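Q: Kindly generate the corresponding structure for this input.
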Amino acid sequence: MARPRILVVGAGFAGVGCVRRLERRIPPGRADITLVAPFSYQLYLPLLPQVASGVLTPQSVAVSLRRSQKHRTRIIPGGAIGVDTQAKICIVQKVNGEIVHEPYDIIVLTPGSITRTFDIPGLTENARGMKTLAEAAYIRDHVISQLDLADASTDEEERASRLQFVVVGGGYAGTETAACLQRLTHNAVKHYPRLDPSLIKWHLIDIAPKLMPELGDELGKAAMKVLERRGIDVSLGVSIAEAGPEKVTFTDGRTLPCRTLIWTAGVAASPLMATLDTETVRGRVAVTPEMNVPGLDGVFALGDAAAVPDLTKEEGAICPPTAQHAMRQGRKVADNVIASLLHQPMRPYVHKDLGLVVDLGGTDAVSRPLGVNLRGLPAEAVARGYHWSALRTGPAKTRVMTNWLLNAVAGDDFVRTGFLSEKSGTLREFEHTDVYLTPEQIREHTAALHGVH
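A: Model prediction:
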């Protein structure tokens, strides 16, 4: 019999976890494993705010796929833009623009998520995201350039607008981003004697009534106190009405002179999932507890793009899009893929929550490991210990630990790397949602392929 072809789409926590498990569990020569990955690395997303603030170098949170895999998996550099589940063909656009048709027997969809945006005037043209390694690097360059330009300016209005920074999103990503970057500018201003430190102002806004509600009242209030102590202005129940290149208008009517708007207001499932033409739950494709897609033969979906039932909670609950769930789901799907090949029963995904960690920079953090509330230095130790242990390779662990130690001893660096001389790095330049095919286009691609052969 021909070897089964297993195609994994996406190289995030879920996809890489699945591939590594498949490589360990399937004997060599028994199956062909292919991974579709837009980059040659797996990004450790939770540490991205520390890259933006310069605590960690970009390379330290980008774990090489070729270093961590066993070289049995074929890697296609690109992204899936459509799936014909009848013909069992995945349409892939390589990084050089070439379109290829990849056949499969079993496909595991882990394309992750994109930044969730709304129809707000000027948002995509002027806001910056925090979803990719390049975006974090651009944000760091941009923030430091604002200090440089404000220091050089003789116009008081320009100087004031360059020193106002707005972060939208009161979840983990937004809160950590605001906290880490505020710490960067607070330390950097000591090297700008012409700048008044009191002019540097960070604003964190969110439409929700609470900051990081998942933390609970006690830790949520502790995090709020850290932000207030640092001078970060937190506005809840507020969002953006309009975003301009030099000002931001809030939904409560306030207009703020500002040239830095960072958007972290949630994520949405990859548009790839809409090409499946199947049931979705809040944009995420509906799956069974075993993470296969009902009605589609040989199709599994998990991670941020799938609505995986949370069997530990009330009926109808789905797992949140977190790295903790994605890593575990990847391993469970690998086991279920093998079970399906062997015609054995598959097992549902059931998890035990390990807790939450929020690193606010320096010695400030809040954590709840296994239900125990921590704050300050103990919470920081738990947060960094968790992140460090989750990094998969020795070189990645060494780089991150070295960066942390160097930053603790030598402090921050305030170097611009020159990204902004080429492009501005706004949301519009990073979210390429127009490449995905419609179901009709997918059928046309497949029909053309069959016509050739």
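Q: going forward, measure contacts between C-alpha atoms and count neighbours the same way
A: Will do.
Q: Tell me where the stretch 251-400 of the chain has helices.
A: All helices of the stretch 251-400 of the chain, identified by DSSP state H, counting those that start in this stretch, fall at 323-341, 376-390, 394-410.
Q: Which stretch among the ones you listed is buried most, on average?
A: Among the helices of the stretch 251-400 of the chain, helix 323-341 has the highest mean neighbour count (mean count of other C-alpha atoms under 10 Å), at a mean of 21.
Q: Another sequence for comparison is provided below:
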Amino acid sequence: MQRVVIVGAGFAGYHAARKLAKGLKGRAEIVLVNPTDYSLYLPLLPEVAAGVLDPRRIAVSLTDTLPGVRLVLGTVDRVDTAARRVHYRDPEETPGDLAYDRLVLAVGSVNKVLPIPGVAEHSHGFRGIPEAIYLRDKIIRQIELAATAADPAERAARCTFVVVGAGYTGTEVAAAGQLLTRALARRHPALRDQPVRWLLLDLAPRVLPELSPRLAATAERVLRRRGVDVRPGTSVKEATAEGVLLTDGEFVPTRTIVWGAGVRPDPVAAGIGLAHLRGRIETDEFLAVPGYPEIFACGDAAAVPDLTRPGELCAMTGQHAERQGNAVARNVAASLGHGAARPYKHHDLGFVVDLGGWQAAAKPLGVPLSGLPAKVVTRGYHLMAMPANRIRTAVDWALDALLRRQSVQFGLVRSPAVPLDSADPELPARDLAAR
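A: Next comes the predicted model:
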């Protein structure tokens, strides 16, 4: 029996594995290599950080939802294209390898960190459940410590939260986080007259530059109305343990810096030895790697030509990743003699941005929406897009609307586990100076 090895269980890898398992139905062995036993539904991560959703809601079990797929826990560090073998290390650092007849590389993306002094050491990324849990713990901790602080300057610094990057992730984190801190501060009489500040920074001239100006303005208006200090055209020049120095010269005392200024392909994509464009594995319109008909790539780490925009590459979005996963499954099956291959061509179906509470911005099929209608569309889209846990997620949303949000720290993740210099596999401190 021929073996198809899929590396990575993000949107692209997960959907590739699911469609291959259904399409081939035992006519080939499907092996999925991933560091965890779950696929993360990333769009709802800000709601985990804000305490709206239980972390397990967005962790989709691979063994439960992918029958017929063999899961191998591990992180791929090398691909021997001549011998057709994938080399990996399991969570306990034990090396292993797998032979393949077809290989699908869907390794995804990591935080994109700029060489700004202090950022890697003093800020925290937002790409996984550990970061979300830690951010939630830290927000609660800072509010509780501020309530007992005797020094007004310390109290103000602990009640100031800085988010760098006003794209989808940064905007949603600031929106959800502000509602969380507002609820937390109300429970502490000592903070009754203490302002809780959220700063949203970005060098772009407006928030959500990916959106139409009209909807971006709507989102910014919602944030400002809540008290979020939106600073377009401004970013961080230096970060320290005491705060951040902004590019406009202002120093903002803070103990919490969240880095959401974009993503980049996982470094393993460029290190495999295949041709790549700006760190993304080069593919043709069939998602096959030129010169290697047995290797395919999809998702954020694949440089897939965008047939709707000649000369451009597909954007690094979850929408593209999911559909590329389905497309690569069809083309891999065709290469094994089952069905016909088709080029990947996708038209944008719109977007949704959750702004917390009853606010959202959405543009499904080109129709701009805001407020409650956008919120209904946003949550409906997520429930349809999630591979599992839909009922539990809906129940969590209902409970959040009816009950007071819980505010205890988990204490499960230590601070050193999530700074950018340890969360990003290609950003140890010794490499910063070389960038």
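Q: Can you give me the TM-score here?
A: TM-score for the superposed chains, counting by TM-score structural alignment, normalised by the length of structure 2: 0.95, backed by 428 aligned residues with a C-alpha RMSD of 1.5 Å.
Q: Out of the helices of the stretch 251-400 of structure 1, which is closest to R259 of structure 1?
A: helix 394-410 (27.7 Å; C-alpha to C-alpha).
Q: now the angle between helix 376-390 and the closest one, please.
A: Orientation check (axes from the mean of the first three to the mean of the last three C-alpha atoms, to 10 degrees): helix 394-410 of structure 1 against helix 376-390 gives 150 degrees.
Q: Show me what helix 394-410 of structure 1 is packed up against.
A: Packing partners of helix 394-410 of structure 1 (3 or more C-alpha pairs under 8 Å, 6 or more residues apart in numbering; DSSP states H and E): helix 376-390.
Q: Output the helices of the stretch 251-400 of structure 1 in CSV; the columns should cover distance to A137 of structure 1.
A: Formatted as CSV, those follow (distance: least, C-alpha to C-alpha, whole Å):
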stretch, distance to A137 of structure 1
helix 323-341, 21
helix 376-390, 20
helix 394-410, 16
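Q: Of these, which is nearest L311 of structure 1?
A: helix 323-341 (12.7 Å).
Q: That closest one aligns to what range in structure 2?
A: With TM-score structural alignment applied, helix 323-341 of structure 1 matches the range 318-336 in structure 2.
Q: what do we get in structure 1 for H276 of structure 2?
A: Residue correspondence to structure 1 (TM-score structural alignment): H276 of structure 2 is matched to T280.
Q: Quick one: neighbours of that match, just the number.
A: As a burial measure, T280 of structure 1 scores 16 neighbours (other C-alpha atoms under 10 Å).
Q: Tell me how far the closest residue to it other than its chain neighbours lies from G316 of structure 1.
A: Sequence neighbours aside, A286 is the residue nearest to T280 of structure 1 in space, at 5.0 Å (criterion: C-alpha to C-alpha, 6 or more residues apart in numbering). Shown here: A286 of structure 1 relative to G316 of structure 1, a distance of 11 Å by C-alpha to C-alpha, to the nearest Å.
Q: Look at the two and report which has more neighbours.
A: Neighbours were counted for A286 of structure 1 and for G316 using other C-alpha under 10 Å; A286 has more, 24 against 10.
Q: Might you report the residue contacts of that one?
A: Shown in contact with A286 of structure 1 (C-alpha atoms under 8 Å, 6 or more residues apart in numbering): 278-280, 293-294, 306-308.
Q: Now rank those residues by neighbours and give me the top one.
A: Taking other C-alpha under 10 Å as the neighbour criterion, A306 ranks highest of the contacts of A286 of structure 1 with 33 neighbours.
Q: Go ahead and confirm that residue touches V285.
A: Yes: taking contacts as C-alpha atoms under 8 Å, A306 of structure 1 lies within contact range of V285: 4.7 Å.
Q: pretty sure V100 of structure 1 is in a strand, no?
A: Yes: counting by DSSP: H, G, I helix; E, B strand; the rest coil, V100 of structure 1 falls inside a strand.
Q: residue range for stretch 75-88 of structure 2 in structure 1?
A: Aligned by TM-score structural alignment, stretch 75-88 of structure 2 falls on residues 79-92 of structure 1.
Q: Distance check, the nearest residue to P428 of structure 2 once chain neighbours are set aside against A270 of structure 2.
A: Leaving out its chain neighbours, the residue that sits closest to P428 of structure 2 by C-alpha to C-alpha, 6+ apart is D421, at 5.3 Å. Separation of D421 of structure 2 from A270 of structure 2 (C-alpha to C-alpha): 19 Å.
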